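*Asks:* using only what follows, build the 3D model:
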Amino acid sequence: MADQSEDEIRERLKTALWFSIGKIVDEESMRRNRNATPQFIGALTDMVWSQIENVAIDLESFSRHANRTTVTTDDVLLLARRNQDLHSIVKDIVDKEKTRKLRAKAKGKGRA
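*Replies:* A predicted model of the protein is given here:
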């Protein structure tokens, strides 16, 4: 992958996204007894790709603003702040993972 250009990688990712969205749309179309055109799937893929790019830019900006080179869960929570339902879901997942890691760390210390 080192010899691939950034444009080639981007195109492969977009193709994989198109394929995945196509499968989801096909499954949902079958379930609902509806049809979706390839143009619809293409437009939906372009919309999702645009959202992914915007999210990536925002997350990078948040981490850079905090003088970090790595995106953290704090950046994701900051991104989700305007959607209260999404923020709650992400916060619950982050809190559960932190609790799990603390318990695992405590167990490891108990063995030593």
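*Asks:* when you work out contacts or count neighbours from here on, use the C-alpha atoms and nothing else.
*Replies:* Noted.
*Asks:* what's the burial count for residue 22?
*Replies:* 20 (other C-alpha atoms under 10 Å).
*Asks:* which residues sit in contact with it?
*Replies:* Neighbouring residues of residue 22 by C-alpha atoms under 8 Å, 6 or more residues apart in numbering: residue 41.
*Asks:* tell me which element residue 110 falls in.
*Replies:* Take DSSP states H and E as the rule and residue 110 turns out to sit in helix 84-111.
*Asks:* residues of that helix that come out buried?
*Replies:* The neighbour-count check on helix 84-111 (16 or more other C-alpha atoms under 10 Å) flags 87, 90-91, 94 as buried.
*Asks:* over to stretch 35-54?
*Replies:* Buried-residue list, stretch 35-54, by 16+ other C-alpha under 10 Å: 41, 44-45, 48-49.
*Asks:* another one to check against the first:
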Amino acid sequence: MATDRVLCGSSSEIERGEEQEEQQQEHDSEAKLLRDRFRLSAISIAESEASKNGMEISKVLVSCIADLAYKFTEGLAKDLQLFAQHANRKCVNMEDVILSAHRNEHVSSYLRTFSNDLKARDPSSERKRKKEAKKNDKATI
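*Replies:* All right, here's what the predicted structure looks like:
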């Protein structure tokens, strides 16, 4: 009888396994939908740029570009997640994005300029964050 439990598992373990499997299937279908939408957007952009420049582009090439862009985006997402974790944060911020572009000086400088422009437009949010940080510092002392 003890072997029956080991082989079959308890009903709660089976239910947890089924829930995990359902969640995995749901995650997989969402990931596939996201990939397909990304791919369609990339194809649309490539075709639009080709027609703007009076060029024709093969379907195979467009498909390869879309797949390459998706793979790059997956890697970028992983890097951003790791940068945030390294800083003991759960959310990615603008500094993580700028850091991810450090190998491309042009993109990096563009992102810094964009970030500074955003900060210049909304200086009140920066002040609020500083005030909250000071309050938290006083509370921990």
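*Asks:* please narrow the buried residues of stretch 35-54 of structure 1 to those residing in helices.
*Replies:* Counting by DSSP state H, the buried residues of stretch 35-54 of structure 1 place 41, 44-45, 48-49 in helices.
*Asks:* so can I have CSV of those residues showing distance to residue 101 of structure 1?
*Replies:* Shown next, in CSV, are those (distance: C-alpha to C-alpha, whole Å):
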residue, distance to residue 101 of structure 1
41, 40
44, 37
45, 36
48, 32
49, 33
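*Asks:* name the nearest of those relative to residue 4 of structure 1.
*Replies:* Nearest to residue 4 of structure 1 among these: residue 49, at 20.2 Å, using C-alpha to C-alpha.
*Asks:* still on that earlier bit, what's the closest of the buried residues of stretch 35-54 of structure 1 to residue 34 of structure 1?
*Replies:* The closest of the buried residues of stretch 35-54 of structure 1, once distances to residue 34 of structure 1 are taken by C-alpha to C-alpha, is residue 41, at 13.5 Å.
*Asks:* and the longest helix seen in structure 2, how far from the chain's centre?
*Replies:* Longest helix of structure 2, by residue count under DSSP H: helix 11-52. Its chain's C-alpha centre and that of helix 11-52 of structure 2 lie 13 Å apart, by C-alpha atoms, centre = their mean, to the nearest Å.
*Asks:* residue 7 of structure 1 pairs with which position in structure 2?
*Replies:* Using TM-score structural alignment as the criterion, residue 7 of structure 1 maps onto residue 28 of structure 2.
*Asks:* excluding chain neighbours, what is closest to residue 107 of structure 2?
*Replies:* Sequence neighbours aside, residue 101 is the residue nearest to residue 107 of structure 2 in space, at 6.3 Å (criterion: C-alpha to C-alpha, 6 or more residues apart in numbering).
*Asks:* residue in structure 1 paired with the one you found?
*Replies:* Residue 101 of structure 2 maps onto residue 80 in structure 1, by TM-score structural alignment.
*Asks:* my read is that its match contacts residue 87, right?
*Replies:* Yes. Counting by C-alpha atoms under 8 Å, residue 87 is a contact partner of residue 80 of structure 1 at 5.0 Å.
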